[in-house]
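A.B. asks: Curious how this folds, go ahead:
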Amino acid sequence: MTDKELKTLDDVNNFKVDEGRDLFSATHEEIEIGATTDIYFIRTKEILEKMNLEGTEIVAEIFAGGAGIVAGIDEALNLLKKKDVKVWALEEGSQVERKDVVMRIEGAYSDFGIFETAILGILASSSGWATAARECKQACGEIPMLCFGARHVHPAIAPVMERAALVGGADGASCILGAKLFGKKPSGTVPHALILTVGDTLEVAKAYDEFMPDDAARIILVDTFQDEAVEAVRLADALKENLDGIRLDTASERGGVTPGLVKEVRARLDQAGHNHVNIFVSGGLTPERIIELKSLGVNGFGVGSYISGAKAIDMTMDIKEINGKPIAKRGRIPGKTDSPNLKRVL
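C.D. replies: Next up, the predicted model:
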């Protein structure tokens, strides 16, 4: 392992992975030294230097391969801030259409080209997650929507994904690091594991009410042991005004959370005089399901796999000028693209 930026093929050959490494994800240091780049960028740098062209000034533009919400700008800039470059970019959370320029970089390509792979990957993945979150939030409207997707991705990128969801419009996130990176408190109450371990939903609800801080919402799962409607009324009868809400997360083996189930739970709570108890739904949600369920009185949604499994928005970097002269590969238009929404950021 080295803390020196990889600049030559010898550097790559001498780069060693620590034996006995427990986790295979790249560390911050490995990303920053270029260990996650494609090897051909190292070859490019070495060839340019041997041809005495390492100082060639270029203008590169990164454009989106599809429409969506841009995220990852801030993280990408952190890779460039120590380089002698000028950068223009869109703001995090901006809406883009296909082929819109997301970022423009001016400087010596041999200086920042090593980060092309990482920057494109950061922007592509984060923008895909942010876009999926925006679709869900638009379906929710004013109803709160939380991101519960951390369990569906590698832990190294879980906080990146949940932060991107917040950029896209999610109201909260369950991943501790993801939420804190965006300046929010992580959201969530208790899992089925606690209820199964204790053996009774009501006992867990009482313990949660007793032991958790006052600012922690009293929202309890009701699908673990008994009929959801029966369990919801049972908890509301016991906790009364202390119960903020119940969460429906019925297993797919039991049909999942259906419109009929939501209607029944809402009706039985109201009939028992518990109109104040909100209904929170999670499990396999999509924008279409959210729209279907929100009209039935659902007060909040937790979305996981729709966000975490979103397709990345491909990003491409093109060289558009070399030493002040417009240039481009065939099929692309030479010269800087007219992009009035770009702002100077570095």
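
A.B. asks: going forward, measure contacts between C-alpha atoms and count neighbours the same way
C.D. replies: Fine.

A.B. asks: how about the strands in the stretch 51-200 of the chain?
C.D. replies: Using DSSP state E, counting those that start in this stretch, the strands of the stretch 51-200 of the chain run over residues 57-64, 68-69, 86-89, 95-96, 101-108, 145-147, 172-173.

A.B. asks: Out of those strands, which is the most enclosed?
C.D. replies: Of all the strands of the stretch 51-200 of the chain, strand 145-147 carries the top mean neighbour count, a mean of 29, counting by mean count of other C-alpha atoms under 10 Å.

A.B. asks: Show me what that strand is packed up against.
C.D. replies: helix 116-140, helix 158-168, strand 172-173, strand 300-303 (3 or more C-alpha pairs under 8 Å, 6 or more residues apart in numbering; DSSP states H and E).

A.B. asks: could you redo those as CSV and give each row distance to residue 206?
C.D. replies: Output for those, formatted as CSV (distance: least, C-alpha to C-alpha, whole Å):
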stretch, distance to residue 206
helix 116-140, 30
helix 158-168, 30
strand 172-173, 25
strand 300-303, 22
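
A.B. asks: Another for comparison:
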Amino acid sequence: MSERELKDLNDVKEFSITKDRKLFSATSEEIEQGLTTDIYFIKTREILEKLGHSDTKVVAEVFASSPGIVAGIDEALNLLKTKEVKVWALEEGAKIEKKEVVMRIEGSYNDFGIFETAILGTLANSSGWATAAKECKEAAGEKPMLCFGARHVHPAVAPVMERAALIGGADGASCILGAKATGQEPAGTVPHALILTVGDTLEVAQAYHDLMPENEPRTILVDTFQDEAVESLRLAKELKANLDGIRLDTASERGGVTPGLLKEVRARLDQAGYEHVNIFISGGLTPARIKEFDKLGASGFGVGSYISSAKAINMTMDLKEVAGQPIAKRGRIPGITNNPRLKRRI
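C.D. replies: Just a heads-up that it's a prediction; the model follows:
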């Protein structure tokens, strides 16, 4: 089958996946073809065509199941730009209420209905990630909060997740593609693997200082080989003013980063005259833990799984008008829902 939009079940039957496919994630072209849609939308398209309703004008509304931050609007709009439709939507990053309409589409359902699955999924996941990031950023206040969640999701959606986190309020993201998608540069230092390979934290720290661009903060992991306080003082003594900060990411097998550990490291650095050394914390952070560490002197936070595993804000698409007449399924109110916050986008 040629790379055109699916029209009927025969097109679905003719499509096959090649044996040399490396990833099972959908490409942009496959999403635009309708290959990620639920099969019942293809059946709907075929039946509407046979019954002579392919050009029937409808108004569809997308609403949220719970409050939060909406994200994914731009991707949804990109899917609709080639269609004969009018679209009203909220801005990316807007705060939304439960049941609020986030998007309204006017046109022939047979023209845009094939994208219902993709639009809802895009908005649902992105909004969930953005909302979780917003919660973490509010807990961090003025201190930097970076998204480190790419390793917890499939690589195909990692940049989507981290872009959503940035929309939600994260100050930076480690995923290269995710950061670039919002016009930012990726943020992060080095993994434990580098220190383990070299065999000495100080040697890595000195190499990082010598080799990395001047605008890169000199923040180094200190939990790989030695006691975190001892390693922090060792680095500070050698790098002095060149050491911007240390990062605590203690393994869960050793109890993770605890309030007691943070207090000790902060106190020992201060007592030795290294008040300028910041303490960046990562590993299992939640808004509650961020607030606790913030009070104890943490300087910044790297959040992974709390954002990447955030529950999606489920989205629903309802037809509210057909051929100019108000309509709705039972339990819903027929007719267009008033939301003055919606802006014409297409």
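
A.B. asks: Got a TM-score for the pair?
C.D. replies: Comparison of the two superposed chains (TM-score structural alignment, normalised by the length of the first structure) gives a TM-score of 0.99, and 346 aligned residues with a C-alpha RMSD of 0.6 Å.

A.B. asks: Save the strands of the stretch 51-200 of the first structure as TSV, and put in distance to residue 304 of the first structure too.
C.D. replies: Listed next are the strands of the stretch 51-200 of the first structure as TSV, based on distance: least, C-alpha to C-alpha, whole Å:
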stretch	distance to residue 304 of the first structure
strand 57-64	25
strand 68-69	18
strand 86-89	29
strand 95-96	22
strand 101-108	27
strand 145-147	6
strand 172-173	10
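
A.B. asks: Tell me which of the ones you listed lies nearest to residue 278 of the first structure.
C.D. replies: Closest of these to residue 278 of the first structure is strand 145-147, at 13.7 Å (criterion: C-alpha to C-alpha).

A.B. asks: what residues does the closest one touch?
C.D. replies: The contact list for strand 145-147 of the first structure (C-alpha atoms under 8 Å, 6 or more residues apart in numbering) reads 133, 136-137, 162, 165-166, 170-174, 187, 300-304, 307.

A.B. asks: Then stretch 279-294 of the first structure?
C.D. replies: Contacts for stretch 279-294 of the first structure (C-alpha under 8 Å, 6+ apart): 135-136, 139-140, 219, 245-251, 256-259, 262, 266, 297-306.

A.B. asks: Buried only: go through those residues for me.
C.D. replies: Among the contacts of stretch 279-294 of the first structure, those buried by neighbour count (16 or more other C-alpha atoms under 10 Å) are 135-136, 139-140, 219, 245-250, 257, 262, 266, 298-306.

A.B. asks: Of all the strands of the stretch 51-200 of the first structure, which one is nearest residue 46 of the first structure?
C.D. replies: Minimum separation from residue 46 of the first structure across the strands of the stretch 51-200 of the first structure (C-alpha to C-alpha) falls at strand 101-108, 13.5 Å.

A.B. asks: Return the mean post-superposition distance for the closest one against the second structure.
C.D. replies: Compared with the second structure after the fit, strand 101-108 of the first structure shows a mean deviation of 0.2 Å (mean C-alpha distance after the TM-score superposition for the first structure).

A.B. asks: so what does that strand touch, helix or strand wise?
C.D. replies: With contacts defined as 3+ C-alpha pairs under 8 Å, 6+ apart, strand 101-108 of the first structure has these neighbours: strand 57-64, strand 86-89.

A.B. asks: is it possible to export the ones you listed to CSV including distance to residue 31 of the first structure?
C.D. replies: As requested, these are arranged in CSV below (distance: least, C-alpha to C-alpha, whole Å):
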stretch, distance to residue 31 of the first structure
strand 57-64, 19
strand 86-89, 20
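
A.B. asks: So which of those is nearest residue 202 of the first structure?
C.D. replies: Closest among those, using C-alpha to C-alpha: strand 57-64, at 50.1 Å.

A.B. asks: elements contacting the closest one?
C.D. replies: Looks like strand 57-64 of the first structure contacts strand 101-108, strand 315-322 (3+ C-alpha pairs under 8 Å, 6+ apart).

A.B. asks: what's the mean distance for the last one versus the second structure?
C.D. replies: Right, strand 315-322 of the first structure. Aligned to the second structure and superposed, strand 315-322 of the first structure gives a mean residue distance of 0.2 Å (mean C-alpha distance after the TM-score superposition for the first structure).

A.B. asks: Which part of the second structure matches that strand?
C.D. replies: The alignment of strand 315-322 of the first structure onto the second structure (TM-score structural alignment) spans residues 315-322.

A.B. asks: Please enumerate the strands of the stretch 201-346 of the second structure.
C.D. replies: Under the criterion DSSP E, counting those that start in this stretch, the stretch 201-346 of the second structure contains strands at 219-221, 245-248, 278-282, 300-303, 315-322, 325-326, 343-344.

A.B. asks: Pipe the ones you listed into TSV and attach distance to residue 80 of the second structure per row.
C.D. replies: What follows is those, written out as TSV (distance: least, C-alpha to C-alpha, whole Å):
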stretch	distance to residue 80 of the second structure
strand 219-221	44
strand 245-248	44
strand 278-282	39
strand 300-303	33
strand 315-322	15
strand 325-326	23
strand 343-344	13
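
A.B. asks: picking that back up, of all the helices and strands packed on strand 101-108 of the first structure, which one comes closest to residue 196 of the first structure?
C.D. replies: Among those, strand 57-64 comes nearest to residue 196 of the first structure, with 46.0 Å by C-alpha to C-alpha.

A.B. asks: ok now that closest one, how far from the chain's centre?
C.D. replies: Counting by C-alpha atoms, centre = their mean, to the nearest Å, strand 57-64 of the first structure is centred 25 Å from the centre of its parent chain.

A.B. asks: could you check the angle strand 315-322 makes with that strand?
C.D. replies: Using axes from the mean of the first three to the mean of the last three C-alpha atoms, to 10 degrees, the direction of strand 57-64 of the first structure lies 150 degrees away from that of strand 315-322.

A.B. asks: after superposition, how close is strand 57-64 of the first structure to the second structure?
C.D. replies: Counting by mean C-alpha distance after the TM-score superposition for the first structure, strand 57-64 of the first structure comes out at 0.1 Å.

A.B. asks: Give me the contact list for that strand.
C.D. replies: The contact list for strand 57-64 of the first structure (C-alpha under 8 Å, 6+ apart) reads 96-109, 120, 313-324, 336.
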